[in-house]
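**Q** missing the sequence, but the structure's below:
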């Protein structure tokens, strides 16, 4: 499909630079089948679901994966996006043309890494020196990897250390937040539980490839970056039981959706999963594991807007986004939410 089909104009004033407080006071656009759009808030979520439905959350935790360093006189920026092993990470590198294999990049706080291998997409494998876990090094030398549409407008600050983590954040390893879950609060979770709506957890470590623009003119020519995920056997069993009993599986965020679909058989049975997924969902895809999606508003021509268009239809989502823009919804990571029920 032509990537231009997924383009739209977004005024700069619709891009959220800070989250609303409290988190569950964010707006939520209900897109249910062919029914008229409904302007709600996230607090209305329990009333839009049924007892027996299950919300599926991603418990990945964002690490301070952005580093600024030097190689000689050259300034080098690195955003880690995928762990390779205990000492090595794949990273997108700013000013990477100044690097050669074997060069050592010096970062603050006595942290350094060797540029070990350049990949075809321009990223590098960085091998960190020392014996401390890389996550410990990042706590000393790194900063929170806010997406470029926020970081380009203001600096990262202390508030982002909390704002850019979900209430479920537990498993360290992501370089981007599963932002649909940023809206959840203890009060909202209590209301969900009281309504008889189930909750399950999986892990997908979101990579920086989430923010990369689709540069190809056709979706067939775009390659997704792989991300690591896990669904425990007990979690898969409970999800299958809930669906067999008539409950709907509602993914909270495109990360949860992509992992569930990666783990599902052709008949929709969700299997335990541990490994990489590079699933790329575009219109024409037949969803197997999920019955709905709660998600924020995505970038034009992004793989995530393609995903929601696959779920609801491209024309339907173009109309939904036009409505959201006209009504002043806030877009992207710190923005408002939508509930998509085919």
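**A** It's in. Computed from a predicted model, the values in this text were never measured in an experiment.
**Q** from here on, contacts and neighbour counts on C-alpha atoms
**A** Will do.
**Q** give the buried residues for the lengthiest strand in the chain.
**A** Criterion DSSP state E: the longest strand present in the chain is strand 74-83. Across strand 74-83, burial judged by 16 or more other CA atoms under 10 Å covers 76, 77, 78, 79, 80, 81, 82, 83.
**Q** against which helices or strands is the helix or strand following that strand packed?
**A** Moving toward the C-terminus from strand 74-83, the next helix or strand (DSSP states H and E) is strand 88-94. Applying 3 or more CA pairs under 8 Å, 6 or more residues apart in numbering; DSSP states H and E, one finds that strand 88-94 contacts strand 74-83, strand 124-128.
**Q** now what about the shortest one, what contacts it?
**A** Strand 124-128 has contacts (CA atoms under 8 Å, 6 or more residues apart in numbering) with 87-93, 111-119, 134.
**Q** the first one too?
**A** Counting contacts by CA under 8 Å, 6+ apart, the residues outside strand 74-83 that touch it are 65-70, 89-96, 98, 105, 145, 173-175, 206-209, 227.
**Q** give me the subset of those lying in strands.
**A** 66-70, 89-94, 105, 173-174, 227.
**Q** can you put the helices and strands packed on strand 88-94 in CSV and add distance to residue 40?
**A** CSV is the format used below for those (distance: least, CA to CA, whole Å):
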stretch, distance to residue 40
strand 74-83, 34
strand 124-128, 44
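**Q** so which of these gets nearest residue 223?
**A** Residue 223 lies closest to strand 74-83 among these, at 15.4 Å (CA to CA).
**Q** return the distance of that closest one from the chain's centre.
**A** 19 Å (CA atoms, centre = their mean, to the nearest Å).
**Q** between it and strand 124-128, how many degrees?
**A** Following axes from the mean of the first three to the mean of the last three CA atoms, to 10 degrees, one obtains 90 degrees for the angle between strand 74-83 and strand 124-128.
**Q** element containing residue 117, please.
**A** Here residue 117 is assigned to strand 111-118, by DSSP H and E.
**Q** packing partners of that strand?
**A** strand 104-107, strand 124-128.
**Q** please compare the first structure with the one that follows:
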């Protein structure tokens, strides 16, 4: 299976730069994974594809302002940190630009010394292990000094931080938003609950590895980065109840899908638990839990479009993406959505 099998031509003007005013009024493509049939709706119509007894699975992670702009303590040279993964004792695995300035032992200052970062080790794939020194509570310092780590294909300034958070975000830890969830409003979630649909919250802290391009020709040679997840007993019980009663489990986003499939058992149930997952889902994978998927439109040749293709079939997905281009759907993080039923 070649990475190039998942390529499609995307005009740059279809990459959404800003979120639309009403979260739930984006376009919604409906793709039937059995027939390949396509319908065009508005996102709030998604409730039509959820039935009483079904379980909607949402990732309640919260994006941290993980992008820090500072300077080298001795020379004043500019530096940019992107915090990826928290370790113990105030150390973080971080991407650093420019990397040549970040030798072990070097110190960097942020916010005129409110936060000092010291390079204490080398991490995977050119990242650095940074030890932070500060006074007070780290999350509060980061909230004051950090910026939202928007993907590189978004070049417009984000006017309102909360628009890169889901309305149900709860647990800090992500370097990127679980973007399929950005379409939901409190009102829509209430309507879904009132219809008799169970809502289960799982947590997967999204790392940049999820969005990184696949750099190998052979899909099977790609290695996924690990991401931390939590599935509570309450969430597992709701998902298992839906499966046992013959109802559907609808995951919102590839992150929710990867989380539940990571804790799935051979009898199509899920177990509560927490840990690190590097599950890589591509065509040929047999889903144990996910029946339907609500997702955005993803980058060509990405692991995300591979996961979607595993559920709906590569031909169906690429056909749907080509139609989305023709119909001028908006792509990527702030773009439109698709439900695979």
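**A** Cool, the structure landed. Just so it is clear, the model here is predicted, and its values are computed rather than measured.
**Q** make a PyMOL selection of the buried ones in the contacts of strand 124-128 of structure 1.
**A** Of those, the buried ones can be selected in PyMOL as follows, counting by 16+ other CA under 10 Å:
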select buried, resi 87+88+89+90+91+92+93+111+112+113+114+115+116+117+118+134
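**Q** selecting buried members of the contacts of strand 74-83 of structure 1 in ChimeraX, what would you type?
**A** Buried members of those, defined by 16+ other CA under 10 Å, are picked up in ChimeraX with:
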select :65,66,67,68,69,89,90,91,92,93,94,96,105,145,173,174,175,206,207,208,209,227
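**Q** could you give me the residues in structure 2 that the strand holding residue 117 of structure 1 aligns onto?
**A** Counting by TM-score structural alignment, strand 111-118 of structure 1 pairs with residues 115-122 of structure 2.
**Q** just to revisit the earlier point, between the helices and strands packed on strand 88-94 of structure 1, which one is nearest to residue 289 of structure 1?
**A** strand 74-83 (25.5 Å).
**Q** residues in structure 2 matched by that closest one, start to end?
**A** Aligning strand 74-83 of structure 1 against structure 2 (TM-score structural alignment) gives residues 77-86.
**Q** what about the strands in the stretch 151-300 of structure 1?
**A** 171-174, 198-204, 227-231, 249-252, 273-277, 292-296 (DSSP state E, counting those that start in this stretch).
**Q** for stretch 213-222 of structure 1, buried residues please.
**A** 214, 219.
**Q** what does stretch 105-117 of structure 1 contact?
**A** 67-71, 76, 99-104, 124-129, 137, 140-141.
**Q** gap between the two ends of that stretch?
**A** By CA to CA, to the nearest Å, the extent of stretch 105-117 of structure 1 from end to end equals 13 Å.
**Q** what does stretch 322-339 of structure 1 give?
**A** 16 Å.
**Q** same check on stretch 156-175 of structure 1?
**A** Stretch 156-175 of structure 1 end-to-end distance (CA to CA) = 14 Å.
**Q** for it, list every residue counted as buried.
**A** Of the residues in stretch 156-175 of structure 1, those buried (16+ other CA under 10 Å) are 160-161, 163-169, 171, 173-175.
**Q** next, give me the two most distant ones among those.
**A** Longest span within the buried residues of stretch 156-175 of structure 1, CA to CA: 160 and 171, 18.1 Å.
**Q** can you redo the buried residues of strand 74-83 of structure 1 as TSV with distance to residue 60 of structure 1?
**A** Formatted as TSV, these follow (distance: CA to CA, whole Å):
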residue	distance to residue 60 of structure 1
76	27
77	24
78	21
79	17
80	15
81	13
82	13
83	14
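**Q** closest to residue 188 of structure 1 among these?
**A** residue 81 (31.1 Å).
**Q** roughly how far does the residue lying closest to that closest one once chain neighbours are set aside sit from residue 15 of structure 1?
**A** The shortest distance from residue 81 of structure 1 to any non-neighbouring residue, by CA to CA, 6 or more residues apart in numbering, is to residue 207 (4.6 Å). Here residue 207 of structure 1 is placed at a distance of 21 Å from residue 15 of structure 1 (CA to CA).
**Q** first vs last residue of stretch 319-339 of structure 1, how far apart are they?
**A** 15 Å.
**Q** again with stretch 285-295 of structure 1
**A** 18 Å.
**Q** name the residues of it that come out as buried.
**A** For stretch 285-295 of structure 1, by 16+ other CA under 10 Å, it's 287, 288, 289, 290, 291, 292, 293, 294, 295.
**Q** circling back: make JSON lines from the strands of the stretch 151-300 of structure 1 and add distance to residue 25 of structure 1 to it.
**A** What follows is the strands of the stretch 151-300 of structure 1, written out as JSON lines (distance: least, CA to CA, whole Å):
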{"stretch": "strand 171-174", "distance to residue 25 of structure 1": "25"}
{"stretch": "strand 198-204", "distance to residue 25 of structure 1": "20"}
{"stretch": "strand 227-231", "distance to residue 25 of structure 1": "30"}
{"stretch": "strand 249-252", "distance to residue 25 of structure 1": "17"}
{"stretch": "strand 273-277", "distance to residue 25 of structure 1": "33"}
{"stretch": "strand 292-296", "distance to residue 25 of structure 1": "14"}
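**Q** can you pull the contacts of the residue nearest to residue 118 of structure 2 when sequence neighbours are not counted?
**A** Excluding its sequence neighbours, the residue lying closest to residue 118 of structure 2 (CA to CA, 6+ apart) is residue 107, at 4.4 Å. Counting by CA under 8 Å, 6+ apart, residue 107 of structure 2 makes contact with 72, 73, 116, 117, 118, 119.
**Q** residue 340 of structure 2 too?
**A** 30, 31, 32, 33, 292, 293, 294, 312.
**Q** which of those are conserved in structure 1?
**A** Among the contacts of residue 340 of structure 2, the contacts conserved in structure 1 (both residues aligned by TM-score structural alignment, their matches' CA atoms under 8 Å) are 30, 31, 32, 292, 293, 294, 312.
**Q** which residues does the closest residue to the third one other than its chain neighbours contact?
**A** This means residue 32 of structure 2. The shortest distance from residue 32 of structure 2 to any non-neighbouring residue, by CA to CA, 6+ apart, is to residue 341 (5.2 Å). Residues near residue 341 of structure 2 by CA under 8 Å, 6+ apart: 30, 31, 32, 33, 49, 291, 292, 293.
**Q** how close does the third one get to residue 302 of structure 2?
**A** If I follow you right, that is residue 32 of structure 2. When residue 32 of structure 2 is compared with residue 302 of structure 2 (using CA to CA), they lie 22 Å apart.
**Q** these two: who's more crowded?
**A** More crowded of residue 32 of structure 2 and residue 302, by other CA atoms under 10 Å: residue 302, with 20 against 16.
**Q** no further queries at this time; thank you.
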